[in-house]
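Chemist: structure here, sequence nowhere to be found:
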């Protein structure tokens, strides 16, 4: 029996799923088999995985996660995914195997009558110039084509090295640089004509009020899943950020 009224849409991001964190995986699988059943839609706004080096990585762990999505979509729940900075290589094969629809990095949806911009959030961190240069390189289609020509085991090593380097680099950056740039938020919302934005990436769950083109607007930031699960629950009435304990 569904836990929510039929008119409910759920948003999650920054789970960073990996075989090294079975507590996060167990919470996610429980969420998929209970709360996500019978809702209008589930949106995953990036960094579902700690690392994704190609759709051909058929490890038992990845198969388990893909199976959870397949069961949900087979039961009539539309699932949508926007790439994050950790899993931007998720592709068509993943979509075909799970039934999850891949969305553009900036997607506007009608959320119960409110035009809402959905994105991972890393494109808003314009003060982090080093990261933006890195992002431009790894999103280059030719570089990705070359990467996919490498054997899986080499890609895994490269991915681990990039993940380690990223963690070390982030330790030296200020919190202001790693957060979104307020002016960029307003610019993007004004350009796309929306007064509501939902994103992840910064791991700072909150609801921010702002002004866009002289009108009230809000930016909802999703939480990560490092210490507990984090879910945004939206209904025609409002949106509410909630947490979920790892232990049932």
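Modeler: On my side now, so go ahead. All values reported here derive from a predicted model rather than from experimental measurement. Numbers count the residues shown, from 1 in each chain.

Chemist: make it CA atoms for all contacts and neighbour counts henceforth
Modeler: OK.

Chemist: can you show me the helices along this structure?
Modeler: Along the chain, counting by DSSP state H, helices occupy 22-33, 60-74, 92-98, 129-138, 141-148, 152-171, 175-178, 182-192.

Chemist: how about these in JSON lines, adding distance to residue 231 and mean neighbour count?
Modeler: Formatted as JSON lines, the entries for the helices of the chain read as follows, by distance: least, Cα to Cα, whole Å; neighbours: other Cα atoms under 10 Å:
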{"stretch": "helix 22-33", "distance to residue 231": "10", "mean neighbour count": "17"}
{"stretch": "helix 60-74", "distance to residue 231": "16", "mean neighbour count": "16"}
{"stretch": "helix 92-98", "distance to residue 231": "21", "mean neighbour count": "15"}
{"stretch": "helix 129-138", "distance to residue 231": "27", "mean neighbour count": "13"}
{"stretch": "helix 141-148", "distance to residue 231": "32", "mean neighbour count": "12"}
{"stretch": "helix 152-171", "distance to residue 231": "25", "mean neighbour count": "13"}
{"stretch": "helix 175-178", "distance to residue 231": "22", "mean neighbour count": "14"}
{"stretch": "helix 182-192", "distance to residue 231": "22", "mean neighbour count": "15"}
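
Chemist: and here is the other one:
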């Protein structure tokens, strides 16, 4: 009995090493598991389900192979791929979940999310997030030809990288009070998220009770997987060279 969690792969055709590691992970490690959860930023950028590039087809086929084998796969949108929609879900068999979802992990209610909504000190990003999640703005964006959306996506990615270099690590990390508030409102003592690229297990207190916040790692330098079983869990890495090629 095993459930796997991954996030922040930032897959793109520009990083074949990450792609190779991911594809090997999907082929070798998902067989017979209870579920796979992807907590956002699977892709470096997603501009619409109509982008049928060979690279995207390859990734979608990997998911379809897993879901066709009977393993359920779940996805929560990240800040880079929040435009993944119903067509992607149909073509992959992946179930799209709300941005804050509670799952039962072998008897333990657990709140799962991407994590960007917890970074409340980053007010500039939160304003940006509110705009791009506006349904009308998204409707207008999808009316544009694919090539224009690709240009806009590239520009947004470049601007994001430049802006983040100027921000302090504290601003880009989660706000402790927001973590406690969200967990208390959800009535859970365990949270799993990504986004910050700081894999760790934090022992905290929520509503006077011991709790834990598990942070998933990114896939920039190596693969990162949370392996969760009834007897316990562990954050593990996958080396690009030996494990994933």
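Modeler: Here it is on my side, so go on. The model shown is predicted, which means the values in this text are computed figures rather than measured ones.

Chemist: so which of the helices of the first structure is nearest residue 203 of the first structure?
Modeler: helix 175-178 (10.3 Å; Cα to Cα).

Chemist: what's the match for residue 210 of the first structure in the second structure?
Modeler: Under the alignment (TM-score structural alignment), residue 210 of the first structure maps onto residue 204 of the second structure.

Chemist: distance-wise, check that match relative to residue 152 of the second structure.
Modeler: For residue 204 of the second structure, the distance to residue 152 of the second structure equals 40 Å [Cα to Cα, to the nearest Å].

Chemist: dump the helices of the first structure to a markdown table, plus distance to residue 199 of the first structure.
Modeler: As requested, these are arranged in a markdown table below (distance: least, Cα to Cα, whole Å):
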| stretch | distance to residue 199 of the first structure |
| --- | --- |
| helix 22-33 | 19 |
| helix 60-74 | 21 |
| helix 92-98 | 21 |
| helix 129-138 | 17 |
| helix 141-148 | 24 |
| helix 152-171 | 20 |
| helix 175-178 | 14 |
| helix 182-192 | 11 |
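
Chemist: quick check: which of these is nearest to residue 214 of the first structure?
Modeler: Across the helices of the first structure, the minimum distance to residue 214 of the first structure, taken as Cα to Cα, is reached by helix 182-192, at 10.1 Å.

Chemist: superposed on the second structure, where does that closest one end up, distance-wise?
Modeler: Once the two models are superposed, helix 182-192 of the first structure sits on average 0.2 Å from its counterpart in the second structure (mean Cα distance after the TM-score superposition for the first structure).

Chemist: so that helix matches what in the second structure?
Modeler: Residues 176-186 of the second structure are where helix 182-192 of the first structure aligns, taking TM-score structural alignment as the criterion.

Chemist: how far away is the residue nearest the centre of the second structure from residue 188 of the second structure?
Modeler: Most central residue of the second structure, judged by C-alpha distance to the mean C-alpha position with Cα atoms, centre = their mean, is residue 40 at 1.8 Å. The spacing between residue 40 of the second structure and residue 188 of the second structure, counted by Cα to Cα, is 21 Å.

Chemist: same thing with residue 90 of the second structure?
Modeler: For residue 90 of the second structure, the distance to residue 188 of the second structure (Cα to Cα) stands at 31 Å.

Chemist: now check the first structure for the residue matching residue 117 of the second structure.
Modeler: In the first structure, the residue matched to residue 117 of the second structure (TM-score structural alignment) is residue 123.

Chemist: which ones are touching its match?
Modeler: Under the criterion of Cα atoms under 8 Å, 6 or more residues apart in numbering, the neighbours of residue 123 of the first structure are residue 132.

Chemist: what residue of the second structure is the furthest out?
Modeler: Outermost in the second structure, Cα atoms, centre = their mean: residue 208 at 29.4 Å.

Chemist: residue 241 of the first structure versus residue 186 of the first structure, what's the distance?
Modeler: Separation of residue 186 of the first structure from residue 241 of the first structure (Cα to Cα) stands at 22 Å.

Chemist: what of residue 40 of the first structure?
Modeler: Counting by Cα to Cα, the gap between residue 40 of the first structure and residue 241 of the first structure amounts to 17 Å.

Chemist: next one: residue 26 of the first structure
Modeler: Distance of residue 26 of the first structure to residue 241 of the first structure, given as Cα to Cα: 20 Å.

Chemist: what residue in the second structure is paired with residue 142 of the first structure?
Modeler: In the second structure, the position corresponding to residue 142 of the first structure is occupied by residue 136, as judged by TM-score structural alignment.

Chemist: what's residue 33 of the first structure aligned with over in the second structure?
Modeler: In the second structure, the position corresponding to residue 33 of the first structure is occupied by residue 27, as judged by TM-score structural alignment.

Chemist: now residue 22 of the first structure
Modeler: By TM-score structural alignment, residue 22 of the first structure lines up with residue 16.

Chemist: just residue 80 of the first structure next, same as before
Modeler: Looking across to the second structure (by TM-score structural alignment), residue 80 of the first structure lines up with residue 74.

Chemist: isn't residue 171 of the second structure up against residue 119?
Modeler: Yes: between residue 171 of the second structure and residue 119 there is a contact at 7.1 Å, judged by Cα atoms under 8 Å.

Chemist: OK, contacts around the alignment partner in the second structure of residue 49 of the first structure?
Modeler: For residue 49 of the first structure, the equivalent position in the second structure is taken to be residue 43, counting by TM-score structural alignment. Under the criterion of Cα under 8 Å, 6+ apart, the neighbours of residue 43 of the second structure are 8-12, 80-81.

Chemist: may I ask which of those residues has the most neighbours?
Modeler: Among the contacts of residue 43 of the second structure, the one with the most neighbours (other Cα atoms under 10 Å) is residue 8, at 27 neighbours.

Chemist: what about it, distance to residue 179 of the second structure?
Modeler: Taken as Cα to Cα, the span from residue 8 of the second structure to residue 179 of the second structure is 19 Å.
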